[in-house]
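Asks: task: produce atomic coordinates for the following.
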Amino acid sequence: MPAEFDLKYGDITVAVSVPEGLRTTVLSPGVGANSAGSGAPLTDPLLALEDSLRNPIGSPPLCEVVRPGDRVVVLVSDITRLWIRTSDFMAPILDHLNRAGVPDSRISICVAMGSHRKMTPDEIRRIVGDMAYERVSVFQHDIDDENGFVYLGKTSRGTPVWVNRRVMEHDRILMTGGIVHHAMAGYGGGRKSVLPGIASRDTIKANHLWVLDPDKVGIRPGVGSAKTLGNPLHEDMVDAAAMVAPDFIVNVVTDSQGWFAGFFSGHWLEAWQAGCKLVDRMYCVPIDHKVDMVIASCGGYPRDISMYQASKSFYNAWMALKPGGTLVLLVEAREGGGGEEFFKWFRYPDIESCYEALKSDFTVAGYLAFLTRYIASVVRTVIVTDMDSNLVRTMGVIPAPTVREAVETGLSWAGHDPEILVMPEAGITLPILHGETP
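Replies: The predicted model follows:
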């Protein structure tokens, strides 16, 4: 009998059938030797938060870091990072600061959105929570305010570091955020609250260009998910954050359902690094070797809400494939590309011209479009999606109207007796070859 698998597509589940006799393995978070004993949801998140503030990593307790009457600014992520659930822990942090002698009148919250659009008042309220929104002053990083930056010098790689002047005018800087795998910086969270969070446009562009291979069309060696050692983008961010010298950090790790799995508080780098280790234990899954074919779902809505969001699934599935392998990916994409800019990058006739345009006018959306196109150039890709098929073809992939036809097409490419991996949650599953870090 054929092997049957249920994969998520938007809000529904679809059945995927693989012919009998083919070597087929399921790869999911929590399946593999690297995931043992980690990532259980916290039974009492607020108690865990308080414990992390009192017993931080690499730092005195928060109550000893701040002094009575200090002006404190708390950096928070924007509306694109609602999964961090900052609103659940912001008020307790304010309470902790109050008990340390810092009243609400001396506390500000800065939405560190980098080059993202400004938030509406309602969105800011959703980010920080009603209680915090009413208690303290909240302002947004404004990347277009030419007079709103202060120059701190250059990183070891020559990136000019311009950061938000208003943030730097505070006595203490507290960063918050969430840690996940990140296809450019290795991991989210941590130093990213500074760069790109409160950095100028020129600083962000100079930093982000480190992802591109300078010698050929492609991705610079060292850049990728779970990669920090030798990752110039990450190392450049660390340099910039060290110039700002944040006084304390509170970063969270969540499980696949969005529940808090850990709070990592303390030194802005050491505590974040500890959180990265938990992310690896939860979401890195070891594989013995790369395979001929991957059949993957992003994990359904919201991870397949757009092609922009699906780029992470493209990347993760690619990590399990042999060169020239075959990828079948389910992406509902109810919001299309995820913004007008994403598909503008596919107007270039070939990947070389897209690469050159990205070097001269780098954007994250442009890079994710380039990454998707690059992956499609090295592995054969067929996509099941609700998007217009002609638009999908501009990505260099083949659209399929049904899962059955997609699998049949993929099998026709994969050759005789292909080895197959099924990834039900490709958006959060990072395959790691045995013997490789992490």
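
Asks: contacts and neighbour counts: CA atoms only from here.
Replies: OK.

Asks: all helices for the stretch 101-250 of the chain, in order.
Replies: With DSSP state H, counting those that start in this stretch applied, the stretch 101-250 of the chain shows helices at 121-128, 130-135, 165-168, 201-208, 232-244, listed in chain order.

Asks: now distance to P302 too, for the ones you listed, in TSV please.
Replies: What follows is these, written out as TSV (distance: least, C-alpha to C-alpha, whole Å):
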stretch	distance to P302
helix 121-128	18
helix 130-135	24
helix 165-168	33
helix 201-208	26
helix 232-244	27
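
Asks: just put those helices in TSV and tack on distance to H289 and mean neighbour count.
Replies: Rendered in TSV, the data for the helices of the stretch 101-250 of the chain read as follows (distance: least, C-alpha to C-alpha, whole Å; neighbours: other C-alpha atoms under 10 Å):
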stretch	distance to H289	mean neighbour count
helix 121-128	41	18
helix 130-135	49	16
helix 165-168	47	18
helix 201-208	31	20
helix 232-244	27	22
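
Asks: before we go on, could you also do this sequence so I can check it against the first one:
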Amino acid sequence: MTRFELAYGKEMLAFELPASVKVQEIKAKASQPIPDIEQAIRQAVAHPLGTAPLAKVVKAGDQVVIVVSDVTRLWIRTDVLLPVLLDVLNEAGVPDKDISIVTATGDHRVQTLEEHTAICGTKVLARVPIYDHECKADDLVDLGKSSQGTPILVNRRVWEADKVILTGGIAYHLLAGFGGGRKSIAPGVCGYEMIQKNHALALKDAGPSGINPNIETGKMDGNPVAEDMLEIALRVGVDFILNVVVNEKKEFVYIAAGELEQAHLAGCRVTEEIFGIEIDEKAELAIVSSGGYPKDIQLYQAIKALDNSTYAVREGGVIILVSECSDGIGSRPFEEFFKHGEVENMNAQLHANFTMPGFVSLRTASICRKTPVILISSLPEDVVKRVKMIPAHSADEALQLAAQILGHQPDSVYLMPHGGNTFPIVN
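Replies: Take a look at the predicted model:
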């Protein structure tokens, strides 16, 4: 037998498969962390992609707004970027009193002082003011509609700034293809209706799964949600971006600086190089872990790993998802959306009232209909069945269930120890 382990909560879960089974691991390629981050940031903003150096983009007298991600994206380590960015702006003739920060909260709640401190750092907050975007504020600026009919209502402070600089992180995204770049504007600092209408484009020209076939992780061309986001960001106006790519240890491995599209695309290519893992063919079974604690404390967050694993499994295959879920489902709207029943009913409900948790529920249900998903977790069996998965209490039980569904021992298996980060790409 061949033995291997995957992270499960704060422990490791051991699996044993016959030596005759072809087992391969899908893991991120080695990446070199940036040794001197301040120097690298200064180098990037002095030699940006697609635009003049930042020191030439801004000038004395400009009112500058820096857009930052909210507390749900602390992995970006904005508190490391901001002190250097402020110093560069000061050196270019823009004093702290002419700079403000706006959090790209999208439709999330406003942040606490403690969260502002976690995002920006104490020293930055002592230098410049920070404002939370509120998607239902009554002073949003109306810029009409995008070519896809999305109403563009944008944060007034961002719109009225002389110069807008976006910070953020670039990673795979199951709705927008990739995060970062234009997402700091749309949905980051736009109105609630814009966010809902944009995300609902995922259902436009839907395929059998109820979702547009161009809505894929790693895909932006032809992706209606991604293209709409970019159009809106360009309409609002972005003067410079400073985005990062981080590895699984949260170390900076690339800094994307410059013009919105070019710099973002460069960061996407680096993300693909590290986390886009080429495979020769799909397997009968994928065993995927979110990476253990704290990444697997709730099922809602584990769906990203599940979604990525679908790209490694052939038609008629099975997925075993390893996620302890010590905090439960993690999203009540996600859990409740399953009460609408089958994929068709969920799809109809989502068309009537789009929500992101509802979309993730529909995506989950679509995956489970096409490929049985066995979940090893601490969730009660009835809860697991409610979200259309098959409960298992151990690795052995999960492997037995997989063999029963397949009708035989799997001939090929992919292991995905950090499933939320790695994206399988068939050669």
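
Asks: superposing both, give me the TM-score.
Replies: The TM-score (TM-score structural alignment, normalised by the length of structure 2) is 0.97; 425 aligned residues with a C-alpha RMSD of 1.3 Å.

Asks: tell me which of the helices of the stretch 101-250 of structure 1 sits nearest to G188 of structure 1.
Replies: Shortest distance between G188 of structure 1 and the helices of the stretch 101-250 of structure 1, using C-alpha to C-alpha, is found for helix 232-244: 9.8 Å.

Asks: what range does that closest one cover in structure 2?
Replies: Counting by TM-score structural alignment, helix 232-244 of structure 1 falls onto residues 224-236 of structure 2.

Asks: before we move on, the earlier item: nearest to M184 of structure 1, out of the helices of the stretch 101-250 of structure 1?
Replies: Among these, helix 232-244 sits nearest to M184 of structure 1 (C-alpha to C-alpha), with 7.3 Å.

Asks: can you list contacts of that closest one?
Replies: Outside of helix 232-244 of structure 1, the residues within contact range by C-alpha atoms under 8 Å, 6 or more residues apart in numbering are 152, 154-157, 159, 161, 168, 184-186, 191-192, 194-195, 207-211, 222-223, 228-229.

Asks: which among these count as buried?
Replies: The neighbour count (16 or more other C-alpha atoms under 10 Å) marks 154-155, 159, 161, 168, 184-186, 191-192, 194-195, 207-211, 222-223, 228 as buried among these.

Asks: just the ones in strands from these, please.
Replies: If you go by DSSP state E, these have K154, V161, G186 in strands.

Asks: any chance of the residues you listed in CSV, plus distance to G366 of structure 1?
Replies: Shown next, in CSV, are those (distance: C-alpha to C-alpha, whole Å):
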residue, distance to G366 of structure 1
K154, 25
V161, 23
G186, 18
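
Asks: now, among the residues you listed, which is nearest to R201 of structure 1?
Replies: Nearest to R201 of structure 1 among these is V161, at 10.2 Å by C-alpha to C-alpha.

Asks: in the stretch 301-438 of structure 1, which spans are helices?
Replies: 307-318, 340-344, 351-360, 364-378, 389-393, 403-414.

Asks: name the stretch among these that sits most buried.
Replies: helix 307-318 (a mean of 25; mean count of other C-alpha atoms under 10 Å).

Asks: the inter-axis angle of that one versus helix 364-378?
Replies: With axes from the mean of the first three to the mean of the last three C-alpha atoms, to 10 degrees defining the directions, helix 307-318 of structure 1 sits at 40 degrees from helix 364-378.

Asks: so where in structure 2 does helix 307-318 of structure 1 end up aligned?
Replies: Under TM-score structural alignment, helix 307-318 of structure 1 corresponds to residues 299-310 of structure 2.

Asks: chain center to that stretch: distance?
Replies: Taking C-alpha atoms, centre = their mean, to the nearest Å, one finds the center of stretch 299-310 of structure 2 at 11 Å from the center of the full chain.
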